[in-house]
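> Structure of the sequence below:
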Amino acid sequence: MDKKIFKCPRNSRLKEDTGQKKQKQNDRSATITERAEVTVKKSVVKMNRKSNKRTTRIKHIAKKVEQRKSKLTRQNAYLYYFKYKMVN
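The predicted structure is shown next:
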């Protein structure tokens, strides 16, 4: 049996793509700007991933705090209402 039959074409394509990216970054024939562009793109993607995580975490915390505040205010409103009702 020939081994090439069992090779997954998608994986081989991915390997080729990554090879091209690496080549562009490390290739001396490529201009300095091209090499820089590749590195910048990679770093930007990394930064975006981190910032997305951070923003989602902050949003989640903010939502929790808002819920807590609304609950507390509602309870306080009832308490004040009954207090004033008892006094007056």
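> from here on, contacts and neighbour counts on C-alpha atoms
Noted.
> Which helix runs longest in the chain?
Of all the elements of type helix in the chain, the one with the most residues (DSSP state H) is helix 32-87.
> Would you mind measuring from residue 61 to residue 67?
Here the criterion is C-alpha to C-alpha, to the nearest Å. By it, residue 61 lies 10 Å from residue 67.
> go on, residue 19?
From residue 19 over to residue 67 the distance is 50 Å, taken as C-alpha to C-alpha.
> just residue 80 next, same as before
Computed with C-alpha to C-alpha, the distance linking residue 80 and residue 67 is 20 Å.
> Check residue 57 too.
Using C-alpha to C-alpha, which is the criterion applied here, residue 57 is 16 Å from residue 67.
> now do residue 49
Residue 49 sits 27 Å away from residue 67, going by C-alpha to C-alpha.
> cool, residue 60 as well?
Residue 60 sits at a distance of 11 Å from residue 67 (criterion: C-alpha to C-alpha).
> this one next, for a side-by-side:
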Amino acid sequence: DQVSSFDERLTSLIDASVAKVTMQQNSDMRTISAVVGMWAAPTLVAGIYGMNFDIMPELHWALGYPMAIVIMVLVVLGLWAWFRKNHWL
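Now for the predicted structure:
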């Protein structure tokens, strides 16, 4: 009976340890996903503005390039704030 009790206790401890490791991995994956999302947003904006279209009105503005940079920074800051609010970072 005592061996059976120890076996059950050991199994429970192993299960708890595995659950703790799984939760930590999920948290790490959330953080990695948030960072990748923050990296992808300015890449998207830069990709659109780097396609050499001539019909985009922003390309002929004197402040078109600085506005694209500001948009990229604001998107990243917005994502950063949202991820911090949801405890992903």
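> Superposing both, give me the TM-score.
Counting by TM-score structural alignment, normalised by the length of structure 1, the TM-score of this superposition works out to 0.54. Behind it: 53 aligned residues with a C-alpha RMSD of 1.2 Å.
> Now find how far off-centre the longest helix of structure 1 is within its chain.
Here the centre of helix 32-87 of structure 1 is set off from its chain's centre by 14 Å, with C-alpha atoms, centre = their mean, to the nearest Å.
> One more: stretch 67-78 of structure 2?
The gap between the average C-alpha position of stretch 67-78 of structure 2 and the chain average comes to 16 Å, counting by C-alpha atoms, centre = their mean.
> In structure 1, which residues correspond to that stretch?
For stretch 67-78 of structure 2, there is no aligned range in structure 1, judged by TM-score structural alignment.
> same thing with stretch 9-20 of structure 2?
Counting by TM-score structural alignment, stretch 9-20 of structure 2 lines up with residues 42-53 of structure 1.
> That stretch vs structure 2 - mean distance after superposition?
Mean deviation of stretch 42-53 of structure 1 from its aligned counterpart in structure 2 after superposition (mean C-alpha distance after the TM-score superposition for structure 1): 1.2 Å.
> Contacts for that stretch, please.
Stretch 42-53 of structure 1 is contacted by no other residue when judged by C-alpha atoms under 8 Å, 6 or more residues apart in numbering.
> likewise stretch 33-48 of structure 2?
Stretch 33-48 of structure 2 is touched from outside by 68, 72-73, 75-76, 79-80, 83, 88-89, with contacts defined as C-alpha under 8 Å, 6+ apart.
> at 7 Å what do you get?
If you take C-alpha atoms under 7 Å, 6 or more residues apart in numbering as the criterion, stretch 33-48 of structure 2 is touched by 72, 75-76, 79, 83, 88.
> So which bits of that stretch are buried?
34-35, 37-38, 41-42 (16 or more other C-alpha atoms under 10 Å).
> Where does that stretch end up in structure 1?
The counterpart of stretch 33-48 of structure 2 in structure 1, using TM-score structural alignment, spans residues 66-81.
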